[in-house]
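Chemist: Structure here, sequence nowhere to be found:
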């Protein structure tokens, strides 16, 4: 087997935490192996030797405090930052071996900050998502037309089709950018803080779109979220990062515990199980030296799923 290939069937990110031998391996879309990612101006890498398997056709949420490496990891996964060491595989092939248009047909990424001319129309912006599928000097095809219309409909922005982007609200603009990413028609979509700074209505709209992409299109979605409740409700898998390390990964009900909130977010909180997943009620911030010692032994035991009686 060549160095840029590996078996595509392996443990999901939940199983990599130590699920039992009877756990069923799931097909993965993205694999990061011993990944080291940083910035030229920094002395130390942000992500240092981390390994992650992203299950195919599922939603994986990256959570963690500011500066924990969530966005950097996303850039490494999408080849926006060249790894200093390790490798990222997309469908078993190194992402850095793809030609740019070829990669863009398989993997889409929407960053925190996106810019477009204020005078461009919504339809024109969404159509830009079709760029990887078009040849030089090729005009818009029926396939492009269909993809643009479906993306606009899925994002719920039909009524904005002819509006100039510069006239839209922040929430409307984010939905349009997501429509452009949908029109790109990729197997994997990476979203960096897609709900940040949006009002509750538009946050829910964005997360419902993510849910639809998974359920109806079998798309693999990896997204950075600051809202733990959103991660708990909509994600199949949660990866918690702190200081560039993956502290926990797995289903939300296993990852989001009192102890994790203390260890990773430095807060004392209670976790309530609901039909919409675990809900976090923050109580108070913890000092650095309190994070490990703040919870009583009984609380620590309670925080661990499937703990022995």
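Modeler: Looks like it arrived, so ask away. Everything numeric in this text was worked out from a predicted model, so none of it was measured. Residues are numbered from 1 along each chain as shown.
Chemist: Going by C-alpha atoms from here, please, whenever you check contacts or count neighbours.
Modeler: Will do.
Chemist: ranges for the strands of this structure?
Modeler: Using DSSP state E, the strands of the chain run over residues 9-10, 26-37, 47-55, 59-63, 85-90, 93-94, 107-110, 188-192, 220-224, 237-242, 245-250, 267-274, 277-285.
Chemist: Tell me which of the ones you listed lies nearest to residue 162.
Modeler: Across those, the minimum distance to residue 162, taken as Cα to Cα, is reached by strand 107-110, at 22.3 Å.
Chemist: Can you tell me the closest non-neighbouring residue to the residue positioned nearest the centre of the chain?
Modeler: Taking Cα atoms, centre = their mean, the centroid of the chain lies closest to residue 223, which sits 1.7 Å from it. Excluding the flanking residues, the one nearest residue 223 by Cα to Cα, 6 or more residues apart in numbering is residue 191, at 4.5 Å.
Chemist: just the helices in the stretch 151-300 of the chain please.
Modeler: Taking DSSP state H, counting those that start in this stretch, the helices of the stretch 151-300 of the chain run over residues 170-183, 200-217, 228-234, 252-255, 258-265, 297-303.
Chemist: Does anything pack onto the second one? Which helices or strands?
Modeler: For helix 200-217, the elements it packs on are strand 59-63, helix 170-183, strand 220-224, helix 228-234, judged by 3 or more Cα pairs under 8 Å, 6 or more residues apart in numbering; DSSP states H and E.
Chemist: and here's the other structure:
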């Protein structure tokens, strides 16, 4: 699919009430409607007028080259960036109409960079995920303890429970952070590059947690992945971004193709079908694409446009 096509059609009303409720007929977990978002001081928006429906209870992977807007879109879904235009809807309400704790009870997010004191124990860190469900000065309840136990078990870090976070490996630490966000007990989970820099074993463990969330709890998961084979293997839906636009959106077999990898990533590749899912083998960069991009960049610096280029 091309040109920001949707996996299914829906009608959208632009009327909003004072409490942030929007009249949208949608069965999706999150609705992105003509979203424009960027950063202060930037020349233009990173995400420019994009529309997307995130299916409920499924895994959606965001893929694309560096700078394509994957993490920016994820931040907008989590209300970490104010849109310049458009909106993101959760439960037919704009996400920016929720207060922080209310939103955190519905949507969990794990960013690329996370820090905690080295001396804090794994259990104590996971307990911090319960903050949206607690009032000031409230002690841990039986429900909190149960949620922490379940999160630790699902992330597979029971054997690390009493360890200090500073003594863990990178892969172990990532699983503990995932356990913390699982303890929030939300219906939607956003993960920004959860497997980057991990060894193959810990990558598999992270992705198996994602599978269990979908299969055992019907959690909606949206995650940014650099590994295209992982996206094709584990995701129900793949969204390919290029230069701030949604280039394609649909099931992996429709999105992860030789043509798309050439158009979006500028690579020649081979896709090998296996019983475990497709495997993407990058072969060569597309030199002609790179040259065209370089020439275009040089022309823009000189104040020219491709239409004025002399043949």
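Modeler: Now that the structure is in, tell me what you want to look at. Since we're looking at a predicted model, the values are computed, not measured.
Chemist: TM-score for these two?
Modeler: The TM-score (TM-score structural alignment, normalised by the length of structure 1) is 0.87; 275 aligned residues with a Cα RMSD of 1.4 Å.
Chemist: would you turn the helices of the stretch 151-300 of structure 1 into TSV with mean neighbour count?
Modeler: Formatted as TSV, the helices of the stretch 151-300 of structure 1 follow (neighbours: other Cα atoms under 10 Å):
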stretch	mean neighbour count
helix 170-183	23
helix 200-217	16
helix 228-234	20
helix 252-255	21
helix 258-265	22
helix 297-303	14
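Chemist: just so I know, which of those lies nearest residue 45 of structure 1?
Modeler: Nearest of those to residue 45 of structure 1, taken as Cα to Cα: helix 258-265 at 19.2 Å.
Chemist: After superposing, tell me the mean distance of the closest one to structure 2.
Modeler: Following superposition, helix 258-265 of structure 1 is found to deviate from structure 2 by 0.4 Å on average (mean Cα distance after the TM-score superposition for structure 1).
Chemist: Let me have the helices and strands packed on helix 200-217 of structure 1 in JSON lines, extended by distance to residue 287 of structure 1.
Modeler: As requested, those are exported to JSON lines (distance: least, Cα to Cα, whole Å):
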{"stretch": "strand 59-63", "distance to residue 287 of structure 1": "20"}
{"stretch": "helix 170-183", "distance to residue 287 of structure 1": "35"}
{"stretch": "strand 220-224", "distance to residue 287 of structure 1": "25"}
{"stretch": "helix 228-234", "distance to residue 287 of structure 1": "21"}
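Chemist: Count the neighbours of residue 70 of structure 2 for me.
Modeler: Residue 70 of structure 2: 30 surrounding residues under other Cα atoms under 10 Å.
Chemist: cool, and the one 5 residues further on?
Modeler: Neighbour count for residue 75 of structure 2, taken as other Cα under 10 Å: 18.
Chemist: Residue 155 of structure 2 versus that one, what's the distance?
Modeler: Distance of residue 75 of structure 2 to residue 155 of structure 2, given as Cα to Cα, to the nearest Å: 23 Å.
Chemist: number of nearby residues for the residue nearest to residue 223 of structure 1?
Modeler: With other Cα under 10 Å as criterion, residue 191 of structure 1 counts 22.
Chemist: What of residue 283 of structure 2?
Modeler: With other Cα under 10 Å as criterion, residue 283 of structure 2 counts 10.
Chemist: The closest residue to residue 264 of structure 2 other than its chain neighbours: neighbour count?
Modeler: Counting by Cα to Cα, 6+ apart, residue 264 of structure 2 lies nearest to residue 242, which is 5.9 Å off, once chain neighbours are set aside. Residue crowding around residue 242 of structure 2 was assessed by other Cα under 10 Å; the count is 20.
Chemist: State the distance from residue 242 of structure 2 to residue 66 of structure 2.
Modeler: Taking Cα to Cα, one finds residue 242 of structure 2 at 9 Å from residue 66 of structure 2.
Chemist: repeat for residue 57 of structure 2
Modeler: 28 Å.
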